[in-house]
Every structure is written in C-alpha cells, then in structure tokens.
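Asks: have a look at this fold, sequence not included:
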C-alpha cells in the first residue's frame, strides 16, 4: 500500500499534532505528515513539527479581513504538497465554502463535544452549565456547515459535579489524543471515506454519532 501524504493545519500548541506524529508519522502506518501549516508564526506546534523533521510553513492570517483572499492563499500553499489528507488540529479559522469544496472528503477535524451538541466555542463550560452527565470529543469530516460534517468517531468522558471547565477540557483532550490518530489511521489504510455526505468505515455507513470508542 502506497503511503498517504498528510498535511496538518494548526493555530496553537499542537497537542493533537503531536499525537498524530507519535502514533502515525513515526509508526509503520502508511501515512506521513508532509507539512504543517499555521496561520500564526508563534504557534508552538511549528516547533513540534520541526523537532520531528517535518516541513513547516506559515500563512499568516493577522490583518487579513477577507476570508476568501486568505483561503485562496492557503489553498495555494497546501496544493504545493498535494496531500491526500488534511488534518485540522486546532486550526482556529472558519473556512469558506470554496475551500471546503476544494478538499471535499479529504479533510478531518476534531471538536471538543459530542456532536451535534455544542457546535462552536466554549463547549466545556456549556456542558457544565447544562448539567450534562457526559461530555467528550468528536472526529468528523469537514463540510460547509461549521462543526457539522459527518461524525466518524466519538469518545465520552464523565462530567463531575465539581468540575471546572479546565478540568473537563483536560479529560476530553486525553481522549482526543486517542481517537484523532485512530481516525487518521483508518483513512490512510483506505478503510475510511466520505460517500454521499456520510462517513463510511470498512464499507459500512456509520451512524450519526459515528463509531463509539468507549
């Protein structure tokens, strides 16, 4: 099986990037990270990539108010690498429909909630405020709907009565570092794809909440 080229988009510390480096890039899986691109020059994830010998690039978004203009610049940079898979790992930008369509079926994202619950920001505090008994993370294909693409895989964590948002975030992030590399492995092994707006694993359409990794 030929190796798949993975490109990772980041904005910050890159902890999910590190998990994918450790569990996919530096393993025997048929997938290698060919580049890490950040919209922020000071993102620590760039250092993580450099330490692993991965090429890095910055397409700075600061001062650019035209989303379409920025996304075109980003597309130009990404297409230099001709990736088979684009992994969004804490990339804090809302993408234009044109960008999403350009890479349809080739982009994954991880979101810190049990989608379709709590799309958008501040998910941990929202789960606490709602007195939820469980919370978690979801890996999904990226579509034009914000945090609305078909879910591939979810992991759940308990919400305790004395939780602060930071406590819950740490518990969720531990699970993110397990499930995101797993979904990437499925993709590079040709087990995972998006067909007809649905996530398909091993030729079986996944349910709305994806595969449960309890």
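Replies: It's in. On a predicted model such as this, the values are computed, not experimentally measured, just so you know.

Asks: please make it C-alpha for all contacts and neighbour counts, starting now.
Replies: Noted.

Asks: can you pull up the most central residue in the protein?
Replies: Nearest to the geometric centre of the chain sits residue 109, at 2.7 Å (CA atoms, centre = their mean).

Asks: run through the residues that contact that one.
Replies: 87, 88, 89, 139, 140, 141, 142 (CA atoms under 8 Å, 6 or more residues apart in numbering).

Asks: of these, which is the nearest to residue 151?
Replies: Proximity of these to residue 151 (CA to CA) peaks at residue 140, which lies at 4.2 Å.

Asks: all the strands of the protein, residue numbers only.
Replies: Under the criterion DSSP state E, the chain carries strands at the ranges 4-10, 31-38, 56-58, 85-88, 107-111, 134-141, 151-158, 192-195, 198-201, 204-205, 211-212.

Asks: save those strands as CSV, and put in distance to residue 72 too.
Replies: CSV is the format used below for those (distance: least, CA to CA, whole Å):
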stretch, distance to residue 72
strand 4-10, 15
strand 31-38, 14
strand 56-58, 14
strand 85-88, 16
strand 107-111, 16
strand 134-141, 21
strand 151-158, 27
strand 192-195, 24
strand 198-201, 27
strand 204-205, 33
strand 211-212, 34
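
Asks: what is the longest helix of the protein by residue count?
Replies: Taking DSSP state H as the criterion, the chain has its longest helix at helix 165-188.

Asks: residues in contact with it?
Replies: Applying CA under 8 Å, 6+ apart, the set of residues contacting helix 165-188 is 3-4, 15-16, 19-20, 23-24, 29-31, 110, 112, 124-125, 128, 135-137, 139, 152-157, 159, 192-193, 201, 213.

Asks: which residue packs closest to residue 20, ignoring adjacent ones?
Replies: residue 181 (5.0 Å; CA to CA, 6 or more residues apart in numbering).

Asks: how much space between the one you found and residue 167?
Replies: 23 Å (CA to CA, to the nearest Å).

Asks: these two - which one has more neighbours?
Replies: Legend: neighbour count by other CA atoms under 10 Å for residue 181 and residue 167, higher for residue 181 (22 against 13).

Asks: that older thread, give me the angle between the longest helix of the chain and strand 4-10.
Replies: 160 degrees (axes from the mean of the first three to the mean of the last three CA atoms, to 10 degrees).

Asks: the structure to be compared is supplied as follows:
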C-alpha cells in the first residue's frame, strides 16, 4: 500500500513516520511527501530522508478547486492508496475526500471533540484546563469530526508555559501517530 503524507510546516511528525516506514514498523511504502509551502522545513527533511517530495500552493494553481484537482492528479501519479495528514493546515475538500473515502487520517493536538480547528493547544492552555490530549482520526467533510482511531491524554501542569505544553503534546504525537497509522493501514489492508 502506497502512502502519502501531507504537511505544511516543520515536519517533525513527518520525520517520525518516515523513520517508522524505513524500519518496517509501519506497513506499506511512504511514496510521497506533499507540502503546500515550498520553502517549509519539511521539504528539507524529506530530501535528507530520501522521500520523494512535491510542493505547490493554492495561489500558484489559481484557486482551491484547481489546487485540489492538481493535488489529486499528483497523488494518482504516485499511485497513492492512503493519506496521512501531519500538520497539513488546509481543509481537505470533496475532490480529494471523495476519491479517498475512509483512507485519510489526521493528527490533531487536542482530545477531540474538544478544541477542533486551529490553535488547539493554546486554547486549552488559556482555558486553564487540567489536561488536553492528542487524537488521530479519519477525516470527513466536517472539521476534525471524523471517526477516532486513537487518543492519548496530556496533562496541563500548573508550572506549564505554552512552550512546555506544546513540547509534551508533540512528544505524545510522536508516540501515538505511528501506532495509529499502523493500525489504520493494517485495517485497510484487511478490507482489500
């Protein structure tokens, strides 16, 4: 099974997943990294790890619909069967969602359904919550509303700053996402 990872930024979760693919801990082949920001650090990580990488922007395509059509064509050219979002800061529209039903998963830095959307860590921190979490879920047409694959709680300590909480959330993501992606890919393989 060929997997594409879609990312927008630094790429720490991409790198963790790529290393798990290389060791065979995650089944399948990491066929492609796609990034919607050509100068993002994740592109350098992909080059260093030897993962094919492609990038273009919505603006360069002339709009969201053309962007999604070009992205779908790219995914098909790499014969991608499954998509993992790792810090991909765009909503997946129907062009791609309809082509990959129940075959796109997302990593979200909160205990869904709490804090969907952007700035989840900051919002939980500012609300003085005692804990937040990490969720891996299938995506659907809603915002962070698809079926949940795995979740893990992250305590918010009285001594935390936004930075220390972000670091613990990211550590938890790095632990949970490979396990959840492996589980989702094995389930998909069994359904074929």
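Replies: Good, I have the coordinates. On a predicted model such as this, the values are computed, not experimentally measured, just so you know.

Asks: mean per-residue distance, the longest helix of structure 1 versus structure 2.
Replies: In the superposition with structure 2, the average deviation recorded for helix 165-188 of structure 1 is 1.0 Å (mean CA distance after the TM-score superposition for structure 1).

Asks: whereabouts in structure 2 does that helix align?
Replies: The alignment of helix 165-188 of structure 1 onto structure 2 (TM-score structural alignment) spans residues 162-185.

Asks: buried stuff in the matching stretch?
Replies: Across stretch 162-185 of structure 2, burial judged by 16 or more other CA atoms under 10 Å covers 165-166, 168-170, 172-174, 176-185.

Asks: tell me how far residue 50 of structure 1 lies from residue 204 of structure 1.
Replies: Using CA to CA, one gets 38 Å for the distance from residue 50 of structure 1 to residue 204 of structure 1.

Asks: same deal with residue 24 of structure 1?
Replies: Residue 24 of structure 1 sits at a distance of 24 Å from residue 204 of structure 1 (criterion: CA to CA).

Asks: what about those two, which has more around it?
Replies: Counting neighbours by other CA under 10 Å for residue 24 of structure 1 and for residue 204 shows that residue 24 has the greater number, 21 against 11.

Asks: list the contacts for the aligned partner of that one in structure 2?
Replies: Counting by TM-score structural alignment, residue 24 of structure 1 lines up with residue 21 in structure 2. If you count contacts by CA under 8 Å, 6+ apart, residue 21 of structure 2 has them with 27, 28, 29, 30.

Asks: list the contacts of the first one.
Replies: Under the criterion of CA under 8 Å, 6+ apart, the contact partners of residue 27 of structure 2 comprise 1, 21, 182, 185, 186.

Asks: and the two most separated of those?
Replies: Going by CA to CA, the pair spanning those furthest: 21 and 186, at 13.4 Å.

Asks: what's the burial count for the closest residue to residue 195 of structure 1 other than its chain neighbours?
Replies: Excluding the flanking residues, the one nearest residue 195 of structure 1 by CA to CA, 6+ apart is residue 105, at 7.9 Å. Residue 105 of structure 1 is flanked by 23 other residues according to other CA under 10 Å.

Asks: so residue 105 of structure 1 touches residue 194, yeah?
Replies: Yes - between residue 105 of structure 1 and residue 194 there is a contact under CA atoms under 8 Å: 5.4 Å.

Asks: mutual contacts of the two, please.
Replies: residue 141.

Asks: follow-up on the earlier one: ok, which of the strands of structure 1 comes nearest residue 96 of structure 1?
Replies: The minimum distance between residue 96 of structure 1 and the strands of structure 1 falls on strand 107-111, with 13.5 Å, by CA to CA.

Asks: mean per-residue distance, the closest one to structure 2?
Replies: The superposed strand 107-111 of structure 1 is, by mean CA distance after the TM-score superposition for structure 1, a mean 0.5 Å from where its aligned residues fall in structure 2.

Asks: where does that strand end up in structure 2?
Replies: With TM-score structural alignment applied, strand 107-111 of structure 1 matches the range 104-108 in structure 2.

Asks: go through that stretch and flag the buried ones.
Replies: 104, 105, 106, 107, 108.

Asks: okay, those residues in TSV with distance to residue 38 of structure 2 next?
Replies: Converted to TSV, the buried residues of stretch 104-108 of structure 2 look like this (distance: CA to CA, whole Å):
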residue	distance to residue 38 of structure 2
104	22
105	22
106	21
107	21
108	23
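
Asks: in structure 1, what sits opposite residue 88 of structure 2 in the alignment?
Replies: By TM-score structural alignment, residue 88 of structure 2 lines up with residue 91.

Asks: now do residue 63 of structure 2
Replies: Looks like residue 63 of structure 2 aligns to residue 66 there (TM-score structural alignment).

Asks: what about its match, distance to residue 13 of structure 1?
Replies: On the measure of CA to CA, residue 66 of structure 1 and residue 13 of structure 1 end up 25 Å apart.

Asks: compare these two (neighbour count), which wins?
Replies: Taking other CA under 10 Å, residue 66 of structure 1 and residue 13 do not tie; residue 13 has more neighbours (17 against 9).
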